[in-house]
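S.K.: structure of the sequence below:
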Amino acid sequence: MPVDPYILLLLGTVGLAALFPARGTGAEVASGASTAAIAFLFFLYGARLSTREALDGLRHWRLHVTVLGCTFVVFPLLGLAARGLVPVFLTQPLYQGLLFLTLVPSTVQSSIAFTSMARGNVPAAICAGSFSSLVGIVATPLLAAALLGSGGAGFSADSVVEIVLQLLVPFVAGQVARRWIGGFVARHKKALGLVDRGSILLVVYTAFSEGMVQGIWHQVSPVRLGGLLAVEAVLLAVMLALTWYGGRALRFGREDRIAIQFAGSKKSLAAGLPMASVLFGAHASLAVLPLMLFHQMQLMVCAVIAKRRARDPLDPPHESVTERAPAAAA
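M.R.: Sure thing, here's the model as predicted:
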């Protein structure tokens, strides 16, 4: 079961912030650099997303609606249901972070990788992850406004304006600029990927530095972390089961169900961390902790599932459950 090296970098960044948090002028510089990094990150997201690929993917709309429903409807409902676990298993701040986790979009890279490993519908996974990321730029802040606005997590109505300025505007600018810089972005994908990850590390350092200065880490104990891990394990298990057996109930074929399971049960660390920084401010460190733990957990569990799915028998060529049903009716 893989340990994501990037998680180790994130944990190292958290440790650096714990030992040497940014204070005073340093904190102001780090905050300004973090804001610029987030804007540039979403500009690159916009420049990378191919409008033609997105439109082509609309032909498989049932699958994409299913994934979006899992990501932005089922997940948040389970997050709301977890409110009953406060204060026995979770503190209020950890619950707010767990609820925020359920609101962020799905992953793209790991969903594609696991779908390919399991011999699923890779093009569908690509489009589903891209749609989820695109919808999440609007849906996640709106859901946060509705569900976290009165939760005392540092969220305010002004955060919507910040989201528009720091996330949506750069994303749209990237889409507009794609016709001129799309080739450059594609040719330097690896180098720009390092810029992505470096930007997120900066966001994490800034958020956890603010948390250390505010002293909010005294609210977390090993027992509470254990409770959080247990709750997240149940959450992941429920979503993996719902996406797989729900896909069967909706009469999707094996390859489509694999794409639905991996795209519909996972949450994006890359999208969630910058959003949390904008939405929660000084409280972002506790808000992103559940997401960081869930991200590693989903990688480990999905790697095992993908290897098992790779041994499953394939559907008959050019035939799937969704195609057999109309034929039978005819």
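S.K.: CA atoms for contacts and neighbours, from now on please.
M.R.: OK.
S.K.: Arg254 versus Val223, what's the distance?
M.R.: Distance of Val223 to Arg254, given as CA to CA, to the nearest Å: 40 Å.
S.K.: those two: which has the busier surroundings?
M.R.: Residue environment comparison for Val223 versus Arg254 gives the larger neighbour count to Arg254, 22 against 11, counting by other CA atoms under 10 Å.
S.K.: following up with a second sequence; could you model it the same way so I can compare the two?
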Amino acid sequence: MIRRVLAVFEPFILMLLGTVVLASVLPPRGAFAPVASAAATVGIVVLFFLHGAKLSRAALIDGVRQWRLHAAVLAITFLVFPLLGLLLAGALSGPVATGLLFLTLLPSTVQSSIAFTAIARGNVAAAVCSASFSNLLGILATPLLVALLMDQAGAGVSAASVEAIVLHLLLPFAAGHLLRPWIGAWVTRQRRLLSLVDRGSILLVVYTAFGAAVVEGLWRRVSPGDLAVITGLCCLLLTLVLLITLLAGRAMRLRREDAVVLLFCGSKKSLASGVPMAGVLFPAAQVGIVLLPVMIFHQIQLVACAMIARRWGAAADSGTGGEAP
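M.R.: From the prediction side, this is the model:
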């Protein structure tokens, strides 16, 4: 069991933790701070441009055929999760509460949702479509939900944020997708490049965000007790959503393969989308503390879903997992 848990902590997660430590010890200051911020912005733009180029229109068209499954995933991602976030965020206050609520407004993951679906012997094609739909819709839905649910807390989407969303997220994504006929095949072949941009941009944004928060006194405002509370609430949130997706799959009488998709795509939240979106939606000094719940939840969901996927995959291979989970 210990080996299984440790196996989930891939090098990227260790790099993420190392980046937080680096930002805590050597945050960007003085003339280097705007340089690091500009580099993070460039990374966000390139990231969304490449994701737009990678998105297949054929996958979108094929996915319409499983509309009940995709609608259920989207409903859990953008309706059930936010409702739970509103309830649980009441246990916290300030930017940490904002971060927990922001976590629940994010789209689903892509890579890990598909990977865990494959390990659990689920419908991989449907997982690709559901995760892609969630991320595509999230570019618009997450900022709108932030504006709707966080406005009273002073974290609504301002005119400057709207402009940043359009320039840094929507336009690069649309440009990449429009250029897909010419560069799509090349982008698809450059998996290492896309992975490098994915991870590099996340690490850069995390470094600048946490660095700015550290300069503003992040670790004086967040105590070990606060971290314990955030971790506990993230565990509770994931447990509730896993139960909801499991029961929803049974209530909808989904095939086992599709119920697996609902559980893994519906219960996940994207760090890859959350980090750049937080960098656009929140003030620089607030981004680091807002991202704390997102980073903690991300690691918890990887550990929990990896163990579930391996167990279900083994059951399917042995012939004991033929029915819906």
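S.K.: which parts of the stretch 1-150 of structure 1 are helices?
M.R.: Per DSSP state H, counting those that start in this stretch, the stretch 1-150 of structure 1 carries helices over the ranges 5-19, 24-48, 51-57, 61-69, 75-81, 92-101, 109-117, 122-147.
S.K.: how far does the next helix or strand after the last one sit from its chain's centre?
M.R.: Tracing the chain C-terminally past helix 122-147 of structure 1 and defining elements by DSSP states H and E, one meets helix 158-163 next. Mean C-alpha position of helix 158-163 of structure 1 versus that of the full chain (CA atoms, centre = their mean, to the nearest Å) differs by 19 Å.
S.K.: now do the buried residues in helix 158-163 of structure 1.
M.R.: Of the residues in helix 158-163 of structure 1, Ser159, Val160, Ile163 count as buried by neighbour count, 16 or more other CA atoms under 10 Å.
S.K.: looking at the helices of the stretch 1-150 of structure 1, which is buried most?
M.R.: Of all the helices of the stretch 1-150 of structure 1, helix 92-101 carries the top mean neighbour count, a mean of 24, counting by mean count of other CA atoms under 10 Å.
S.K.: which bit of structure 2 covers it?
M.R.: Helix 92-101 of structure 1 lines up with residues 94-103 of structure 2 when matched by TM-score structural alignment.
S.K.: the matching stretch against structure 1, how far on average?
M.R.: Here stretch 94-103 of structure 2 is compared with structure 1 after superposition; its mean distance to the aligned residues, by mean CA distance after the TM-score superposition for structure 1, is 0.7 Å.
S.K.: Leu58 of structure 1 -> structure 2?
M.R.: With TM-score structural alignment as the criterion, Leu58 of structure 1 lines up with Val64 in structure 2.
S.K.: check contacts around Pro28 of structure 2.
M.R.: The neighbourhood of Pro28 of structure 2, defined by CA atoms under 8 Å, 6 or more residues apart in numbering, consists of Ala36, Thr208, Gly211, Ala212.
S.K.: okay, those residues in CSV with distance to Leu47 of structure 2 and secondary structure next?
M.R.: What follows is those, written out as CSV (distance: CA to CA, whole Å; DSSP: H, G, I helix; E, B strand; the rest coil):
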residue, distance to Leu47 of structure 2, secondary structure
Ala36, 16, helix
Thr208, 17, helix
Gly211, 21, helix
Ala212, 22, helix
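S.K.: okay, those in CSV with distance to Ala272 of structure 2 next?
M.R.: Rendered in CSV, the data for those read as follows (distance: CA to CA, whole Å):
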residue, distance to Ala272 of structure 2
Ala36, 19
Thr208, 15
Gly211, 19
Ala212, 20
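S.K.: tell me which of the buried residues of helix 158-163 of structure 1 is nearest to Gly247 of structure 1?
M.R.: Set against Gly247 of structure 1, the nearest of the buried residues of helix 158-163 of structure 1 by CA to CA is Ile163 (33.4 Å).
S.K.: tell me how far the residue nearest in space to the middle of structure 2 lies from Thr77 of structure 2.
M.R.: For structure 2, Ser270 is the residue whose C-alpha lies nearest the centre (CA atoms, centre = their mean; 0.8 Å). Distance check for Ser270 of structure 2 against Thr77 of structure 2: by CA to CA, it reads 11 Å.
S.K.: likewise Ala209 of structure 2?
M.R.: The span separating Ala209 of structure 2 from Thr77 of structure 2 equals 25 Å under the rule CA to CA.
S.K.: check Ser130 of structure 2 too.
M.R.: Counting by CA to CA, the gap from Ser130 of structure 2 to Thr77 of structure 2 is 11 Å.
S.K.: one step back: if I look at Ser270 and Thr77 of structure 2, which residues touch both of them?
M.R.: Leu106, Pro107, Ser108.
S.K.: ok, the residue mapped onto Leu269 of structure 1 from structure 2 - how many residues close by?
M.R.: Structural alignment places Leu269 of structure 1 opposite Leu271 in structure 2 (criterion: TM-score structural alignment). When neighbours are counted by other CA under 10 Å, Leu271 of structure 2 registers 22.
S.K.: now the one 5 residues further on
M.R.: The number of residues packed near Pro276 of structure 2 is 27, by other CA under 10 Å.
S.K.: for it, give me its contacts.
M.R.: Residues in contact with Pro276 of structure 2 (CA under 8 Å, 6+ apart) are Ile44, Ile202, Val205.
S.K.: most neighbours among the shared contacts of Ser270 and Thr77 of structure 2, which one?
M.R.: Compared across the shared contacts of Ser270 and Thr77 of structure 2, Ser108 has the highest neighbour count, 32 neighbours, by other CA under 10 Å.
S.K.: mind checking the SS state of the nearest residue to that one once chain neighbours are set aside?
M.R.: Nearest in space to Ser108 of structure 2, with sequence neighbours left out and distances taken as CA to CA, 6 or more residues apart in numbering, is Lys269 at 4.5 Å. In terms of secondary structure, Lys269 of structure 2 is coil; the call rests on DSSP: H, G, I helix; E, B strand; the rest coil.
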